[in-house]
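A.B. asks: The following block contains a protein sequence and its predicted model.
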Amino acid sequence: MSVVLDKQISGVLADRLSVGKPQLITDTGLVLAGALLVGILAQVSIPLWPVPITGQTLGVSLVGVALGARRGALSLATYALLGVAGVPWFANFGGGPAYLLKPSFGYILGFIAVAWLVGYFAERGWDRTVLRSFFMFFGTSLVIFFVGVHYLWMALNVTGVSTGYLQAWMVGFVPFLIGDVIKCAIAAGLAPAAWKLVNHTNQ
């Protein structure tokens, strides 16, 4: 019984949808699709100094929960690397090496860690109920802010904008908190619903 139960709660959505297909080709397609999704949601943007509010974090959550830890982190690493290389899919169609000096780039680095974390918990069945999904998404999203705010603080001071540590948290975390809760709630509703659809389809 325990073996059957473990099979039912382990794995992620991508594992169910890619059964019987060439693994390398499938994984490459999923990684690129995840990066593209985040790039599209990055254009859903509300201007704010020094970092805009975007739909990126929702995309990160969905990529991590759908692809799992390894593919999710690789997808967001691809997003970051190609963006720095010049693909204009950061917020407001930004991209290029100069983006490394922008206060918002730290959040993009945080995306990689969070995609891995979300994927790790999703592989262990945390995305099967709304409540557990919400705590998974919200708890892991705090890592984005931890990395992002520290990078923001350093980037502003390096580029000549004198910013205190507490002030960095006030402009880099507080304005985003309500939006983050909403995006986590949306993702928490979508993940279990997707599992129900997949399980119903496979019956």
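C.D. replies: Great, that's in hand.
A.B. asks: C-alpha from now on. contacts and neighbour counts both.
C.D. replies: Will do.
A.B. asks: what distance separates the host helix or strand of residue 112 from the centre of its chain?
C.D. replies: Using DSSP states H and E, residue 112 falls within helix 105-122. Offset of helix 105-122 from its chain centre (Cα atoms, centre = their mean, to the nearest Å): 5 Å.
A.B. asks: Which parts of the protein are strands?
C.D. replies: 45-46, 53-54 (DSSP state E).
A.B. asks: Figure out which of those strands is closest to residue 15.
C.D. replies: Minimum separation from residue 15 across those (Cα to Cα) falls at strand 53-54, 28.5 Å.
A.B. asks: Can you tell me what sits against the closest one?
C.D. replies: 41, 42, 43, 44, 45, 46, 47, 91, 176 (Cα atoms under 8 Å, 6 or more residues apart in numbering).
A.B. asks: what's near enough to touch the residue positioned nearest the centre of the chain?
C.D. replies: When Cα atoms, centre = their mean is applied to the chain, the residue found nearest the centroid is residue 60 (1.6 Å). With contact set as Cα under 8 Å, 6+ apart, residue 60 has these partners: 38, 76, 111, 114, 115.
A.B. asks: now swap in residue 133 and tell me
C.D. replies: Residue 133 sits next to 126, 127, 187, 188, 189, 191, 192 when contact means Cα under 8 Å, 6+ apart.
A.B. asks: same question, residue 157
C.D. replies: In this structure, residue 157 makes contact with residue 163, judged by Cα under 8 Å, 6+ apart.
A.B. asks: Structure two is appended below for comparative analysis:
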Amino acid sequence: MTKEKSKLRMMIQCGIFAAITAVLAQVEVPLPLVPISGQTLAVGLTATILGSRYGALAMVCYAALGAVGLPVFAGLKGGAQVLVGPTGGYIFGFIATAFVTGLILERTKYNLTMAMIANTAGMIITLLFGTIQLKFVLDLTWGQALAGGVYPFIAVGLIKAFLASWIGITVRSRLIQAKLLSGGKKVAA
């Protein structure tokens, strides 16, 4: 496959994963300050399957789609006001999360253990970005920001990190076998 075709394929996959993130964002459990949604599961899947650069690019596409007003964020919300609002930090965190999660896997091995470590690190990054913006936008104390923006998400976040790791490694392996994804580093069992 030519370099141009390979790049085009990866750009299409970025678009697909931005769309998957938009769909999973609509799976949500409302909480007082920040809902639990499927977005972070999608971010972990994206990073585990596409890696650092393309995973982060897919999240940039997702954020850009929402920024221009498409209803891709949780609760079918869209617009720049979401990005500068209380939950916008989580969305910005998705970009860093995808990059770091993918980078950890690229520098180690694509196996379940390393994917779980990478996705857990990613969860921490998302929560960090989200909590900082939540604190400042709503003028909360750090204790209030942690109580509303971190503590309710730890157990669910670890479950989503495991699911993103397990599903992501499996799908990545299948895509590489089907020659639909460039392997870079092979998946280790």
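C.D. replies: Perfect, I can see it now. Computed from a predicted structure; not experimentally measured.
A.B. asks: Provide the aligned range in the second structure for the helix holding residue 112 of the first structure.
C.D. replies: The counterpart of helix 105-122 of the first structure in the second structure, using TM-score structural alignment, spans residues 88-105.
A.B. asks: which outside residues touch the matching stretch?
C.D. replies: Contact with stretch 88-105 of the second structure is made by 40, 43-44, 46-48, 50-53, 55-57, 59-60, 63, 82-83, 114-115, 118-119, 121-123, 125-134, as judged by Cα under 8 Å, 6+ apart.
A.B. asks: what about 7 Å?
C.D. replies: 43-44, 47-48, 51-53, 55-56, 59-60, 63, 82-83, 114-115, 118-119, 121-122, 125-127, 129-130, 133 (Cα atoms under 7 Å, 6 or more residues apart in numbering).
A.B. asks: Type out the ChimeraX command that picks the buried ones from the residues you listed.
C.D. replies: To isolate the buried members of the contacts of stretch 88-105 of the second structure in ChimeraX, using 16 or more other Cα atoms under 10 Å:
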select :43,44,47,48,51,52,53,55,56,59,60,63,82,83,114,115,118,119,121,122,125,126,127,129,130,133
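A.B. asks: still on that earlier bit, give me the mean distance between the match of helix 105-122 of the first structure and the first structure.
C.D. replies: Here stretch 88-105 of the second structure, set against the first structure after superposition, deviates by a mean of 0.7 Å using mean Cα distance after the TM-score superposition for the first structure.
A.B. asks: Residue 47 of the second structure -> the first structure?
C.D. replies: Checking TM-score structural alignment: residue 47 of the second structure goes with residue 64.
A.B. asks: Ok, residue 60 of the second structure next?
C.D. replies: For residue 60 of the second structure, the aligned position in the first structure is residue 77, judged by TM-score structural alignment.
A.B. asks: ok, for its match, nearest residue in space, not its chain neighbours?
C.D. replies: Once flanking residues are discounted, residue 77 of the first structure sits nearest to residue 112: 5.8 Å by Cα to Cα, 6 or more residues apart in numbering.
A.B. asks: Now do that neighbour against residue 4 of the first structure, distance only.
C.D. replies: 32 Å (Cα to Cα, to the nearest Å).
A.B. asks: quick one: which of the two has more around it?
C.D. replies: For residue 112 of the first structure and residue 4, the more surrounded residue by other Cα atoms under 10 Å is residue 112, and the numbers stand at 23 against 8.
A.B. asks: re earlier: turn the contacts of residue 60 of the first structure into a markdown table, columns for distance to residue 95 of the first structure.
C.D. replies: Listed next are these as a markdown table, based on distance: Cα to Cα, whole Å:
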| residue | distance to residue 95 of the first structure |
| --- | --- |
| 38 | 14 |
| 76 | 15 |
| 111 | 16 |
| 114 | 21 |
| 115 | 21 |
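A.B. asks: PyMOL command to pick out the buried ones of these?
C.D. replies: This is the PyMOL syntax for the buried subset of those, where burial follows 16+ other Cα under 10 Å:
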select buried, resi 38+76+111+114+115
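A.B. asks: Farthest-apart pair in the contacts of residue 60 of the first structure, please.
C.D. replies: It's 38 and 114 that sit farthest apart of the contacts of residue 60 of the first structure, by Cα to Cα, at 13.1 Å.
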